[in-house]
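> I would like to see how this sequence folds:
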Amino acid sequence: MKGLKKQRRIQIIALAAVLLVGSTALIGYAMRDGINFFRSPSQIAEKAPAEGEVFRIGGLVEEGSLKRGQGSTISFSVTDTKTSVPVSYTGVLPDLFAEGQGMVGTGSMVNGTFVATEILAKHDETYMPKEVVDALKEQGVYVEPKPGS
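A predicted model of the protein is given here:
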């Protein structure tokens, strides 16, 4: 009788392990397109991402770089004050999008230009995405905003 209980316990543990591995594999497979890595312009200059790889870029919209093309195509450069990357976007920009302000874009590199499918801008006068702040701190150019300003 004890051998039967022990065997049943081993079978249940083995089945649970197989189910755990299977569910982990399914979750990983489902998320494969949903994971976008963040890169600063300097990181892109150091090691260019693969053509067509979807990732996020963040930084400040470079002053004087915003150009409106035909229709709803907009081009500008995003910078971390060390390196700039040209960006092209077709669509409606967020209301708070402006030169000299923080932004994060999702897209991929095509012929040396970041072609964005989504652009996110700051939502108040002091907000800047954490990834952008970290990248600017890494460059030594980020200044903490004063409380109440």
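> Every contact and neighbour count from this point should use C-alpha atoms.
OK.
> do you know how far Phe37 is from Leu15?
Distance, Phe37 to Leu15, using Cα to Cα, to the nearest Å: 35 Å.
> which SS state does Gln4 fall under?
Residue 4: Leu, not Gln. State at Leu4, reduced to three classes by DSSP: H, G, I helix; E, B strand; the rest coil: helix.
> I have a second one here; can you model it like the first so I can compare?
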Amino acid sequence: MANADDGLIRHVCDQLDEHQGLCIYVLREDRRSWRADQVGLSRIAIERLMGDSTKAFLQMRKMLLNHEGSAEHVAVLERAKEEYNSIVGTRGPIALRALDRFDYVLVSGTIHEISTRVATLIDHLGHAGFRENTPASKLAHDIHNLAVMTTKMVRNLPGHD
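The predicted structure follows:
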């Protein structure tokens, strides 16, 4: 029988699917069950962070590993990679495995913290002069859209103004 948390999670998923085709879940600390916290979302598992952004980040990662592009671009990609790692919380072994496999990413922190960090990532990419339709710019747009949608979603949760 579905409980109130299940209903809230489904509501969150429906809301995101309607806008961006994203599916977002709240992962309990014991990783065995799902729950939604009315005060905020402390740990978020985002499954398939929009296929295009995953491909874009893989291309960015490959570019870094192969040292392609100008020294400036490589330096900015390195900073972007560090910021991305910070966003997805790679300090935990489960998150590290998730990031390596790119099946899903585990995001730690409040939505405000995450939104602030993705803004920093987008700034890093923008300052390097990445043009539209490059893997980096597509990734930045996808993460920006994710931040906007999750922020809207949290504002609509009970207990949020």
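> so what number do they get for TM-score?
These two chains, once laid on top of each other, score a TM-score of 0.23 by TM-score structural alignment, normalised by the length of the first structure; 64 aligned residues with a Cα RMSD of 5.3 Å.
> For the nearest residue to Pro86 of the first structure once chain neighbours are set aside, identify the helix or strand it belongs to.
The shortest distance from Pro86 of the first structure to any non-neighbouring residue, by Cα to Cα, 6 or more residues apart in numbering, is to Ser77 (4.3 Å). Here Ser77 of the first structure, judged by DSSP states H and E, is contained in strand 73-79.
> Break down the first structure into its helices, ranges please.
For the first structure, the helices defined by DSSP state H cover 2-31, 41-46, 130-139.
> With mean neighbour count and distance to Thr117 of the first structure as extra columns, can I get those in CSV?
What follows is those, written out as CSV (neighbours: other Cα atoms under 10 Å; distance: least, Cα to Cα, whole Å):
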stretch, mean neighbour count, distance to Thr117 of the first structure
helix 2-31, 11, 19
helix 41-46, 16, 17
helix 130-139, 16, 18
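> Packing partners of whichever helix or strand Glu72 of the second structure is part of?
Assigned by DSSP H and E, Glu72 of the second structure falls within helix 71-87. If you count contacts as 3 or more Cα pairs under 8 Å, 6 or more residues apart in numbering; DSSP states H and E, helix 71-87 of the second structure packs onto helix 51-66, helix 111-127.
> what would these look like in a markdown table with distance to Ala80 of the second structure?
Converted to a markdown table, these look like this (distance: least, Cα to Cα, whole Å):
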| stretch | distance to Ala80 of the second structure |
| --- | --- |
| helix 51-66 | 9 |
| helix 111-127 | 5 |
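> Turn the ones you listed into JSON lines, including mean neighbour count and distance to Thr151 of the second structure.
Below are those laid out as JSON lines (neighbours: other Cα under 10 Å; distance: least, Cα to Cα, whole Å):
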{"stretch": "helix 51-66", "mean neighbour count": "16", "distance to Thr151 of the second structure": "19"}
{"stretch": "helix 111-127", "mean neighbour count": "17", "distance to Thr151 of the second structure": "6"}
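> Quick one: closest of the ones you listed to His11 of the second structure.
helix 111-127 (17.4 Å; Cα to Cα).
> before we move on, back to that, looking at the helices of the first structure, which is nearest to Thr90 of the first structure?
Ranking those by proximity to Thr90 of the first structure (Cα to Cα) places helix 41-46 first, at 20.3 Å.
> Verify the stated contact: Val12 of the second structure with Ile24.
Yes - the pair Val12 of the second structure and Ile24 qualifies as a contact (Cα atoms under 8 Å) at a distance of 7.1 Å.
> which stretch among the helices and strands packed on helix 71-87 of the second structure comes nearest Arg101 of the second structure?
Nearest to Arg101 of the second structure, of all these, is helix 51-66, at 10.4 Å by Cα to Cα.
> Packing partners of that closest one?
On a contact count with 3+ Cα pairs under 8 Å, 6+ apart, helix 51-66 of the second structure meets helix 71-87, helix 135-155.
> quick one: buried residues of the longest one?
Residues of helix 135-155 of the second structure classed as buried under the neighbour-count rule (16 or more other Cα atoms under 10 Å) are 135-140, 142-144, 146-147, 149-151, 153-154.
> rewinding a little: would you list the helices and strands packed on helix 51-66 of the second structure in TSV and tack on distance to Thr54 of the second structure?
Formatted as TSV, those follow (distance: least, Cα to Cα, whole Å):
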stretch	distance to Thr54 of the second structure
helix 71-87	12
helix 135-155	8
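> Lovely, talk soon.
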